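Asks: Sequence and predicted structure are below.
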Amino acid sequence: MKYNTLGKSDLQISEIAFGCMSLGENALENTFLVHRALEKGINFFDTADLYNHGDNEVQLGLALKGKRDKAVIATKVGNQWKADKSSWDWNPSKEYILRSVDESLRRLGTDYIDLYQLHGGMMEDPIDETIAAFEQLQQAGKIRYYGISSIRPNVIREYIKRSNIVSVMMQYSLLDRRPEESCLELLKSNNIGVLARGGVAKGLLAGKHPESYLNYDAAAVAKAALAIANISGKGRTLAQTALRFVLHQPAIAAAVVGIRTQNQLEEAAGVFTSAALTPQEINALQQAIQPSFYDQHR
């Protein structure tokens, strides 16, 4: 497995990260998958207090019991469940973040979080107050580093200017190249690592029947999927080819892959040993579909 330093931090994270959102509720199965991931060299696990009303953090904590020192744990905060658990409200306040971290620590069964991320963000937020909360938690030793999970260029620019974030999680794939326009190079130049999610575009780049995606119609999606298929083989599956496209960007520290089964795990872990894309293959993929651009939050 290849490891990259996450931005300005000293965290060494595997280039393929385990997206825990897909985990089920069977603790034995989850423990097997997490332990197998560690065996394969995957050391970065991403969860959130939002997932399954916090139980996702519980499942990850149970799976890592006795192996905490082998893992880099990332979780997120900012979405507050309503009392009846029917939906959630956005709450980036300092008071809520300071309260929520203790609950995440308890559920994860750890006394520190390696990377604590704001799970969203808007220009209307009390950004300086939010940053102050993360800085306070870092000084207290409850978190090692902090970042944000956002696709909004205007929000990202504010956090670059005002904070000490080490990472930004954002969606990026052949079917979502919006970050190329204004985010990837900006983050790289500021030594902020990108955690890319959605690399197989909900499976559309890995064999799922074409359907509309973002501003692309089914025909355009099919064209992108065909381009992936045309350069797969040679020891690369469709999903591995799609993830290799993501990882060719130098700004990206890790591709976060949702994993629920052992087959998915083995395929994801196999990205590292699969053949890297050649410049010609990257160009063929880029030419297969016109990149889209952010039309809001610019």
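Replies: Done, it's in.
Asks: rest of the way, CA atoms for contacts and neighbours
Replies: Noted.
Asks: now the helices for the chain?
Replies: Per DSSP state H, the chain carries helices over the ranges 27-39, 55-63, 94-108, 127-140, 153-162, 179-182, 184-189, 218-231, 238-247, 262-269, 279-288.
Asks: Deepest in the core, which of the ones you listed is it.
Replies: Across those, the average number of neighbours (mean count of other CA atoms under 10 Å) peaks for helix 238-247, which reaches a mean of 25.
Asks: ok, and here's another one to check against it:
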Amino acid sequence: MKNALRYRNLGKSDVVVSEVSFGCMSLGEDQKQNHYLLRQAIDQGINFFDTADLYQKGENEKSVGKALKEIRQQVVIATKVGNQWRPDGSGWDWNPSKAYILQAVEKSLQRLQTDYLDLYQLHGGTLDDPIDETIEAFELLKQQGKIRAYGISSIRPNVIREYIKRSHIQSVMMQYSLLDRRPEETCLNLLKENQISVLARGSLAQGLLAGKAPKTYLNYSPAEVAQAAAAVKSLAPKNGGAAAVAVKYVLQNPAVTAAVLGIRTEGQLQEAVQILNTPPLPNEEIFTLSQVLPPNIYEQHR
């Protein structure tokens, strides 16, 4: 491992994660290729792997578990719960109940071939949920040693505030990029003040910041998306490429602990490693990027 690699604590926990996390949702069905990519990532300094019981109806967890089983102590495994597949496989329903979480964790542990999870996350959440019951389930699992830490995956400020008030979450996974700056309005500062880690997903805005043809994204027109992409591209040559610039914009925020990047190919893995191995963006470049478009704000769930 190279010295430039950066690792951070997850919230106030003793779970230590690489600044770039391997988002396993993108993995394909070729088990051999998945095994190769996951092991390559570890060899190159990525120690944090994020999956969910929802992905590929549990097959994603199986793939991750198989590849990481022999080196379990060296890696941080995160998975998610709350979306329950219907028996006929036609879709899933939201179920954040204590009973369901306690039942679902056993299946995730089995598929991941491990007896504990480093991070267990609620895969969504609304104000109508039995929030205290959900928290009870996570606290119980922690006492039992089945999980080291827990968090939520949510972009809703009103839900995030409730969990900050009522629970000991160590992380919130949320979408955050140069084209989705809604978290900057209140969530990032609030989470930083409470020493809760932000795990940023969607930093490349569906690839729009890394070379994909511009289209409407959230409240931005294709022309505005093109403008943001051009600003990122202009800084790419000296910063390890467009993807690196887009992700480093997100990582420079002190609330953000790690960027979760979907990795399916060796090229994408090398891009991720490049981000870990190159210095952060200078402040003036962060400022330049932040001035390209007016930041968007949450319209709902405030």
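Replies: It's in. Being a predicted model, the structure only gives us computed values, none of them experimental.
Asks: Can you calculate the TM-score here?
Replies: For this chain pair, the superposition-based TM-score is 0.99 by TM-score structural alignment, normalised by the length of structure 1; 298 aligned residues with a CA RMSD of 0.7 Å.
Asks: ok so, going back, just so I know, which of the helices of structure 1 lies nearest R197 of structure 1?
Replies: Of all the helices of structure 1, helix 238-247 sits nearest to R197 of structure 1, with 9.3 Å by CA to CA.
Asks: Quick check: the aligned residue for F32 of structure 1 in structure 2?
Replies: In structure 2, F32 of structure 1 lines up with Y36, judged by TM-score structural alignment.
Asks: ok, so what distance separates its match from L269 of structure 2?
Replies: For Y36 of structure 2, the distance to L269 of structure 2 equals 11 Å [CA to CA, to the nearest Å].
Asks: Then S18 of structure 2?
Replies: 14 Å.
Asks: export the helices of structure 1 to JSON lines and tack on distance to R298 of structure 1?
Replies: Formatted as JSON lines, the helices of structure 1 follow (distance: least, CA to CA, whole Å):
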{"stretch": "helix 27-39", "distance to R298 of structure 1": "37"}
{"stretch": "helix 55-63", "distance to R298 of structure 1": "33"}
{"stretch": "helix 94-108", "distance to R298 of structure 1": "26"}
{"stretch": "helix 127-140", "distance to R298 of structure 1": "17"}
{"stretch": "helix 153-162", "distance to R298 of structure 1": "5"}
{"stretch": "helix 179-182", "distance to R298 of structure 1": "9"}
{"stretch": "helix 184-189", "distance to R298 of structure 1": "14"}
{"stretch": "helix 218-231", "distance to R298 of structure 1": "25"}
{"stretch": "helix 238-247", "distance to R298 of structure 1": "22"}
{"stretch": "helix 262-269", "distance to R298 of structure 1": "32"}
{"stretch": "helix 279-288", "distance to R298 of structure 1": "23"}
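Asks: what span of structure 2 lines up against stretch 251-262 of structure 1?
Replies: The alignment of stretch 251-262 of structure 1 onto structure 2 (TM-score structural alignment) covers residues 255-266.
Asks: And stretch 165-184 of structure 1, by the same measure?
Replies: Counting by TM-score structural alignment, stretch 165-184 of structure 1 sits on residues 169-188 of structure 2.
Asks: cool, stretch 104-121 of structure 1 as well?
Replies: Going by TM-score structural alignment, stretch 104-121 of structure 1 sits over residues 108-125 in structure 2.
Asks: Go through that stretch and flag the buried ones.
Replies: The neighbour-count check on stretch 108-125 of structure 2 (16 or more other CA atoms under 10 Å) flags 108-109, 111-114, 116-125 as buried.
Asks: quick one: contacts for D115 of structure 2?
Replies: Contacts for D115 of structure 2 (CA atoms under 8 Å, 6 or more residues apart in numbering) come out as L109, K146.
Asks: roughly how far apart are it and I101 of structure 2?
Replies: Using CA to CA, one gets 16 Å for the distance from D115 of structure 2 to I101 of structure 2.
Asks: Who are the contact partners of the residue mapped onto Q139 of structure 1 from structure 2?
Replies: Here Q139 of structure 1 is matched to Q143 in structure 2, going by TM-score structural alignment. By CA under 8 Å, 6+ apart, the contact set of Q143 of structure 2 is empty.
Asks: again with the one 4 residues further on
Replies: I147 of structure 2 makes contact with Y116, L117, D118, L119, Y120, L141, according to CA under 8 Å, 6+ apart.
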